[in-house]
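Q: need a structure here:
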Amino acid sequence: MNEVRPAPVAWSDTAWRAIGCSVLCGLAYAVLALLGEDQLPVSAPVVMVLARWFWLRHGLWGPGAVAALAGTAVAFLVADALRPSLDRLPADTLATEAGLLVALVVFTVCSRLRST
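A: Predicted structure coming up:
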């Protein structure tokens, strides 16, 4: 039986997605800071963009699940480490960035391992 496997994620695609999501994260931070709102999640727009990218372009469920778990774990650990020394909004923004980068790298690496 010939199974069609999706192509692995290109590093250039990962880099462009990381840049775009970082800009989006910065914009979310700026808007929330201007509104004086530190309770809303700065990560929500980033997660929505990544989910749409995954759903429409890649659909590699195993690597996607591993990346989501790794990115979430890193984001929680970084937020937990930063919140005592920073305000909530900057700490959450930096934690979102760290989780984003880890999730994208893990997804790209796992998609390449699966294709070999």
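Q: use CA for all of it now, contacts and neighbours both
A: Noted.
Q: how about the helices in the protein?
A: Assigned by DSSP state H, the helices in the chain fall at 11-35, 44-53, 61-82, 88-115.
Q: I'd like to know which of these is closest to residue 4.
A: helix 88-115 (10.5 Å; Cα to Cα).
Q: got the angle between the closest one and helix 44-53?
A: Note on geometry: by axes from the mean of the first three to the mean of the last three Cα atoms, to 10 degrees, helix 88-115 and helix 44-53 are set 20 degrees apart in direction.
Q: could you also give me the structure for this next sequence, so I can compare it with the first?
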Amino acid sequence: MNRAPALSWRETATVLAGCWIYCVLATLLLHLLDAPSIPIPPLLLAGLTQWFFVRHRYWIAGVVAACGGMVVAFTLLDDMRVHLDRITADGMTTAAAALVSLTLFTGMSRVTTI
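A: Got it, this is the predicted structure:
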């Protein structure tokens, strides 16, 4: 059985940068379209899921990362919407959840491969 390639912090930083760029561009686009009902997270989640299945199948790390990202998203979202408009709050919450998820995934993938 082939093991998934080791996950480097450089790759994590590259993927995280892509996630943040997506969140910023999606937020700007939704502001221009004035469409607060269009969700930001689904497309990002689909991209991260595809990256996970193609490159790194560390299942324990994936579950921990998904749970951590959901906790951050659900914790921050209501507080962010009080202080910001809905589109900006959704974008910032999605970016923060991606940061936590990718950090947990990288850390856990290194622990589980030892």
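Q: what does the superposition give as a TM-score?
A: Superposed pair, TM-score by TM-score structural alignment, normalised by the length of structure 2: 0.93. Supporting alignment: 114 aligned residues with a Cα RMSD of 1.2 Å.
Q: and the helices of structure 1, which is most packed in?
A: Of all the helices of structure 1, helix 88-115 has the most neighbours on average by mean count of other Cα atoms under 10 Å, namely a mean of 21.
Q: so that one aligns onto which residues of structure 2?
A: Aligning helix 88-115 of structure 1 against structure 2 (TM-score structural alignment) gives residues 86-113.
Q: now distance to residue 5 of structure 1 too, for the helices of structure 1, in CSV please.
A: Converted to CSV, the helices of structure 1 look like this (distance: least, Cα to Cα, whole Å):
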stretch, distance to residue 5 of structure 1
helix 11-35, 18
helix 44-53, 18
helix 61-82, 12
helix 88-115, 7
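Q: which residue lies nearest the spatial centre of structure 2?
A: Per Cα atoms, centre = their mean, the C-alpha nearest to the average position across structure 2 is that of residue 98, at 2.4 Å.
Q: tell me which residues touch it, please.
A: Contact analysis of residue 98 of structure 2 by Cα atoms under 8 Å, 6 or more residues apart in numbering lists 16, 19, 69.
Q: next: residue 75 of structure 1.
A: 95-100.
Q: swap in residue 107 of structure 2?
A: Counted by Cα under 8 Å, 6+ apart, residue 107 of structure 2 has contacts residue 61.
Q: and if we set it to 10 Å?
A: 7-9, 61, 65, 101 (Cα atoms under 10 Å, 6 or more residues apart in numbering).
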